[in-house]
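**Student:** Compute the structure for the input listed below.
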Amino acid sequence: MSRRSLRTVLAAGGAAVVMALLPATAQAEPFSGGNYGLYGMEGQYPTTSFCTGTFRQIGPTQYAEGMALKYFYSDKCGSFARIENSRPGCVAVLQRSDNGTGRNDGWVSETVDSGINYAYTKIGNNLNGRVSRALLACDGHDLVNTGWY
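**Tutor:** All right, here's what the predicted structure looks like:
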């Protein structure tokens, strides 16, 4: 599959397609698509010193198959998704909408690293009228998501 058609498929299908394309033994690795990276702070992890200590959990923790999905927001930096108690083959995804309509225009994901049971995404810039949401997908299937914030 060409890189261009892969991006098209990922933008249209979301996280489930990401999981179908990942090797079973992959180390944690970020993926992104759509127009992710267009806005400031995108492409950085929430641990960057500029953002440290500014994130808070928004909305309730969502659960699927004993795994937890959390959405974090900072009015200084944007948002990120985190999954906990995850099994191998799962991915944390942050979807971002350009204009507040809750339409996935850009996304970033992170796989679960071997030997640990959590993952968190890079930052999505949902400031200035943009919105985002968190998603948990495993083995090619979207399991649960948060609302758009």
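**Student:** from here on, contacts and neighbour counts on C-alpha atoms
**Tutor:** Noted.
**Student:** who are the neighbours in contact with residue 123?
**Tutor:** Contacts for residue 123 (Cα atoms under 8 Å, 6 or more residues apart in numbering) come out as 41, 42, 43, 44, 45, 46, 77, 78, 79, 80.
**Student:** My error: substitute residue 80 in the last question.
**Tutor:** Residue 80 makes contacts with 46, 71, 72, 73, 94, 120, 121, 122, 123, 124, 134, as judged by Cα under 8 Å, 6+ apart.
**Student:** now do 10 Å
**Tutor:** Listed by Cα atoms under 10 Å, 6 or more residues apart in numbering, the contact set of residue 80 reads 42, 45-46, 55, 57, 70-74, 92-95, 108-109, 120-126, 132-134.
**Student:** one more, for comparison:
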Amino acid sequence: MRRRTLQTLLATSGAAAMLALTPLTAQAAPYSGGNYGAYGFEGQYPTVSGCSGSFRQIGATRTFEGMRLKYFYSDRCGSFARIENSRTNCAALLERSNSGAGRADGWVSETVDPGINYAYTKIGNNLHGRVSRALLVCDGHALTHTNWY
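**Tutor:** Next comes the predicted model:
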């Protein structure tokens, strides 16, 4: 398999393709790419002090084969993705666009931990004109996603 740069993968097939190339380990693990981490609160979980309890679900819960995808937003901290009732080899993925145009330039994902059936991502900062969306990715394929918010 020929290695491709992150920019090429994001430009041609999105963050889900990059996640397909990322090995899924036995323990849940966050992965990120693009310019993720460039804005405040990115790299922290939604339980961080000052953000905990400030998130609310935006948009409808998306489902695929009984698995649920939810998108949460806080006007103080940003957003995160959560998947529930998930099988193994799946991940919650949050894409963020810093231009507001709905083209991902940063992303973060979290795989499902053994013995549980849910996962949630670290925060993506979609404040001040930036937007983000949540995806349910299994075996490297995006199965469903939310709108950009």
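**Student:** circling back: is there a quick ChimeraX command that grabs whichever of the contacts of residue 80 of the first structure are buried?
**Tutor:** Of the contacts of residue 80 of the first structure, the buried ones can be selected in ChimeraX as follows, counting by 16 or more other Cα atoms under 10 Å:
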select :42,45,46,55,70,71,72,73,74,92,93,94,95,108,109,120,121,122,123,124,125,126,132,133,134
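**Student:** Next secondary structure element downstream of the longest helix seen in the first structure?
**Tutor:** For the first structure, the helix with the greatest residue count under DSSP state H is helix 3-13. Scanning forward in sequence from helix 3-13 of the first structure by DSSP states H and E, the next helix or strand is helix 15-21.
**Student:** ok, and what's touching that following helix?
**Tutor:** Under Cα under 10 Å, 6+ apart, the answer for helix 15-21 of the first structure is 6, 9-11, 31-32, 89-95, 107-111, 135-143.
**Student:** From one end of stretch 113-131 of the second structure to the other, what's the distance?
**Tutor:** End-to-end distance for stretch 113-131 of the second structure: 28 Å, by Cα to Cα, to the nearest Å.
**Student:** Now, the contacts of residue 123 of the first structure that are in helices?
**Tutor:** Per DSSP H, those never map to helices.
**Student:** would you turn those residues into a markdown table with distance to residue 63 of the first structure?
**Tutor:** As requested, the contacts of residue 123 of the first structure are exported to a markdown table (distance: Cα to Cα, whole Å):
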| residue | distance to residue 63 of the first structure |
| --- | --- |
| 41 | 28 |
| 42 | 26 |
| 43 | 27 |
| 44 | 26 |
| 45 | 23 |
| 46 | 22 |
| 77 | 26 |
| 78 | 23 |
| 79 | 19 |
| 80 | 17 |
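**Student:** any idea which of those residues is closest to residue 61 of the first structure?
**Tutor:** Nearest to residue 61 of the first structure among those: residue 80, at 13.5 Å, using Cα to Cα.
**Student:** any idea how far the closest one lies from residue 87 of the first structure?
**Tutor:** 20 Å.
**Student:** List the buried residues of the longest helix of the first structure.
**Tutor:** Across helix 3-13 of the first structure, burial judged by 16+ other Cα under 10 Å covers 10, 11.
**Student:** That one packs against which elements?
**Tutor:** helix 15-21, strand 30-34, strand 106-111 (3 or more Cα pairs under 10 Å, 6 or more residues apart in numbering; DSSP states H and E).
**Student:** could I get those as TSV with distance to residue 63 of the first structure?
**Tutor:** Below are these laid out as TSV (distance: least, Cα to Cα, whole Å):
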stretch	distance to residue 63 of the first structure
helix 15-21	17
strand 30-34	22
strand 106-111	17
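**Student:** ranking the ones you listed by burial, who's on top?
**Tutor:** Highest mean neighbour count of those: strand 106-111, a mean of 27 (counted as mean count of other Cα atoms under 10 Å).
**Student:** Determine how far that strand lies from the middle of the whole chain.
**Tutor:** Remark: strand 106-111 of the first structure is offset 4 Å from the chain centroid, using Cα atoms, centre = their mean, to the nearest Å.
**Student:** swap in stretch 79-90 of the first structure?
**Tutor:** Centroid separation between stretch 79-90 of the first structure and its chain, computed with Cα atoms, centre = their mean, is 9 Å.
**Student:** Also stretch 25-44 of the second structure?
**Tutor:** 9 Å.
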